[in-house]
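Participant: I'll drop the sequence and a predicted model, then ask my questions.
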Amino acid sequence: RQATVTIADSEYEAFLELLHFIYSGKLTPTEPILVVDILLAADKFEVASCIKLCGERLVDLPMTAESAVMCLDLPCSISMAPALAEAAKKFLAKRYDKFLLTKFQDELMRISLTGIVAILSRNHPGVASEESVYDFVLRWAHFQYPNPEERHKILSSSLLPLVPVVRSMTNGILIDQPSCIVDFTLSRGQCSGLFPSGSIRSPPFYCGGHGFFLSAHGKMEPSNFFGLLIEKLEDKGPVRGTIDYEIEVKTRQSLEFLFLWRRTTTTDSRQALGCRIPWPSIIADNSRFFIDDKLHLRVHVKITPQP
C-alpha cells in the first residue's frame, strides 16, 4: 500500500530533518528558524518525540526576531507553545524597547501583526512619544495592508487600542478618505486641567491624504472659555480646494450628537478653525455637555479638490 505526502517548498528542508530524526533519533540543526520549521513539521505529522525535543531546544537557543514571531504563531496543539510565545514576547520587548529609533524602522516594517502587537503591548515609551507611536502604527499598517478596508479593520481592532494617546481621546478613526468622521472623548478631569491656560491635542487623523488634529484649549483671558480647534498638519502642503469642517457634541438631554459649529473654507491657509464655549457652561456640575463625566465630540472633515 502506498501513501503520498505533499509538502510545500518551504517545508522541504524541515521535512528532511524530520525524516533524519525519525530514522536516527538525532536532531542536529541549531538555527532557531529551522528548528521552528522542524517543530511545525513534527506537529503536522504527529511525531511527539521530535515536538518535545524541538521545544526544549528552542528554549535553550538564542532567539532572532523572525524566530520569535514564528513562536508567537505556533498552533495550540503544541504543548510548549504558550511557554515559547511568552519567551518570544519578552525577547521582542527587550530587543525593541526603543522601537521608535530610526535603525529599527526597516526591520519592524517586515514584522507580522502578532509581533507588532507583542512589542506595543510590552513597551510604554512615555507621553512625549505617544504621537510618534501613533505615526509608527499608521506607517506599519500602510506597509503591511495596502487595502484600505483591511487596514482600517486591523488598526481599529488590533493596533490603535494599544496606543495610549488614542485610548485617552480617540474612539474611532477613518484614514485617507475624501471625507471622514472622527469621534473624540475627553474626561471631565482632562477638561478641568485645561484651565486657566492649558491645551490637549488629539492624535492625527487623515482625510483625502491630508493630516488634521483636534485640539482643546482653556483660556482665562480676555474671557473664560473652552475652545475647540481643527488644525491641519504641515505634511503635504496647502489643500487646493474646498474644506468643510463641522464639530458636533453629544448632550445629556438627547444622548445624540448635535450641531455645535460649521465652517467652509476655500483658502490655502493653515489657519486653525473652531469654536468657543463659555467656560462656566462647559465645566458646571450640571453641564449638559457631560455624560457620566465624559465629553463626547464628533468632527466631520470633507475635502473637495479643485476641478
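Facilitator: Cool, got the structure.
Participant: hey, let's count contacts and neighbours off CA atoms from now on
Facilitator: OK.
Participant: Show me which residues of the stretch of helix or strand residue 244 belongs to are buried.
Facilitator: In this structure, residue 244 sits in strand 241-250 according to DSSP states H and E. By 16 or more other Cα atoms under 10 Å, the buried positions in strand 241-250 come out as 242, 243, 245, 246, 247, 248, 249, 250.
Participant: and if you look at stretch 300-307?
Facilitator: By neighbour count, and taking 16+ other Cα under 10 Å as the criterion, the buried residues in stretch 300-307 are 300, 301, 302, 303.
Participant: can you list contacts of the strand holding residue 244?
Facilitator: Taking contacts as Cα atoms under 8 Å, 6 or more residues apart in numbering, the residues outside strand 241-250 that touch it are 256-268, 289, 295-306.
Participant: hmm, try it at 7 Å
Facilitator: Counting contacts by Cα atoms under 7 Å, 6 or more residues apart in numbering, the residues outside strand 241-250 that touch it are 256-266, 289, 296-306.
Participant: Which members of the buried residues of stretch 300-307 are positioned in helices?
Facilitator: Per DSSP state H, helices hold no members of the buried residues of stretch 300-307.
Participant: Now tabulate those in JSON lines and tack on distance to residue 66.
Facilitator: Conversion of these to JSON lines gives the following (distance: Cα to Cα, whole Å):
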{"residue": "300", "distance to residue 66": "41"}
{"residue": "301", "distance to residue 66": "41"}
{"residue": "302", "distance to residue 66": "42"}
{"residue": "303", "distance to residue 66": "42"}
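Participant: ok, and here's another one to check against it:
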Amino acid sequence: MNMESALLYLDLPSCVSIAPEVQLQDESTIIPLAAIEVLLSSDRLQVASEDAVYDFVLKWAHARYPVPEERREILRSHLLDHVRFPCMSLEKLREVLNDLDHELVSNLVNEALWFKADAPRRQRALAAESTHKRFTERDYTHRPLKILEFDRPHPQYIVYLDLRKEECATKLFPAGQIDSQSFHFGGHRFVLSASCYSNGITGHHFDLHLRMQPDGSASSPVITCKSCPRKKPFRDFLETFEKTYTFWGGNTEVSRSLLHLEWNSFIAAKSNYFIDDTLHMRVALAIRQAPPAYL
C-alpha cells in the first residue's frame, strides 16, 4: 500500500495529522496494519511531537491486537521501526522502558540517547547520511528540544532550541508563534515560545518566552534564566541575557521574556543570529529558591 492509497483509505488530505483527524475510537481498529505503516513512514505527517506518534502506535496496537504475544510481535516487526525515537523527549524515552520490555526497545532507546548526546553538527550529518528515517524530524507543530540535566549545586536544565530561518520568516512574521515541546522542571511543566509582535511604535520584534503551564499548584519557583543565541562570526554562545523571575503557581499560565530582538536586524540576509540558516538558542534554567505557598 502506498501513501496515496493509504490516505484514500482513511479519507485524509495529502498532509495529515494524527490528531484530531485520526482518533482511537472503536472504528479505528478497522484501519489495516499496512495503512498505519505507510502513514508512520511519512515525513508529511503533522504531529505535535514524536511523543504523540509513539502514544498513538501503542494505543492502536493495544486496540487492534489484545493478545500480548501477538501485539509484541507486531510492534517488533512492523511498528516500532517507524517511531523516530531520537526525536522523542527524554521524559517520554524514560516512559518507553516502563511501557515495553527492555529486550524490545533497549537498543532503540540507547541509540536515541547517544544521538541526543552528540553535537548538533554530528546530529545533522547523521540524519543526512542515514538511510533510515528515524533520525529525520517530521513536520512537528511543537519544536523538539535537547536538554541536559544537572542536580548540583542546584537543580538546573540547559535547554537547546533550533529554529530554521525559513520557518521564522513564514510562521512567525508578522504575528505568529512557534512553541517547543513541553518539559518538566522543578515540579512544573514549561514551554519555550518564540513569537513575533509589533508594539505599534518601534515596529516588529522577535521574542523568546518561557511559559509555565497552569497546574493548580501553590508552589512558585524562583528561576534564574540565562538565554544565549549562537552568533557569527565566532559561531558560539557568547552573548548571555540573564534574568531571574518568580513563576507564580495556580491556574493561570505564567509567561516571562528571555530574549527581545529588533525583527529586521534579526531576520536580515546578513543576520548574525542564523548559522547555516538556523537559529541556535541555549537557555540555562536554575532554581534558586521556592518561596513558601501562601493560602
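Facilitator: Ah, there it is. Note that this is a predicted model, so its numbers are computed, not measured.
Participant: Of the buried residues of strand 241-250 of structure 1, just say which sits nearest to residue 203 of structure 1.
Facilitator: Distance to residue 203 of structure 1, by Cα to Cα, is smallest for residue 247 among those, at 16.5 Å.
Participant: So which residues of the stretch 1-150 of structure 1 form helices?
Facilitator: Assigned helices in the stretch 1-150 of structure 1, in chain order: 12-24, 32-44, 48-60, 65-72, 81-95, 105-109, 113-122, 130-144, 148-154 (criterion: DSSP state H, counting those that start in this stretch).
Participant: Give the aligned range of the second one in structure 2.
Facilitator: The reference is to helix 32-44 of structure 1. Here helix 32-44 of structure 1 fails to align to any part of structure 2, judged by TM-score structural alignment.
Participant: Now do the helices in structure 2.
Facilitator: Listed in chain order, the helices found in structure 2 under DSSP H are 3-10, 33-40, 50-64, 68-74, 90-99, 102-117, 120-129, 165-167, 263-267.
Participant: Against which helices or strands is the first one packed?
Facilitator: Packing partners of helix 3-10 of structure 2 (3 or more Cα pairs under 7 Å, 6 or more residues apart in numbering; DSSP states H and E): helix 33-40.
Participant: Not counting sequence-adjacent ones, nearest residue to the residue nearest the centre of structure 2?
Facilitator: Centroid-nearest residue in structure 2, with Cα atoms, centre = their mean: residue 144, separated by 2.6 Å. Of all residues not flanking residue 144 of structure 2 in the chain, residue 181 sits nearest, at 5.6 Å (Cα to Cα, 6 or more residues apart in numbering).
Participant: Can you find the partner of the one you found in structure 1?
Facilitator: The equivalent of residue 181 of structure 2 in structure 1 is residue 203 (alignment by TM-score structural alignment).
Participant: separation between that match and residue 37 of structure 1?
Facilitator: Distance check for residue 203 of structure 1 against residue 37 of structure 1: by Cα to Cα, to the nearest Å, it reads 40 Å.
Participant: next one: residue 88 of structure 1
Facilitator: Following Cα to Cα, the distance that separates residue 88 of structure 1 from residue 37 of structure 1 is 16 Å.
Participant: How about residue 109 of structure 1?
Facilitator: The value you get for residue 109 of structure 1 to residue 37 of structure 1, if Cα to Cα is used, is 23 Å.
Participant: same check, this time on residue 90 of structure 1
Facilitator: In this view, residue 90 of structure 1 and residue 37 of structure 1 are 21 Å apart by Cα to Cα.
Participant: hang on, the earlier thing: in structure 2, what stretch matches the strand holding residue 244 of structure 1?
Facilitator: Counting by TM-score structural alignment, strand 241-250 of structure 1 falls onto residues 221-230 of structure 2.
Participant: circling back: which stretch among the helices of structure 2 approaches residue 193 of structure 2 most closely?
Facilitator: Shortest distance between residue 193 of structure 2 and the helices of structure 2, using Cα to Cα, is found for helix 165-167: 13.6 Å.
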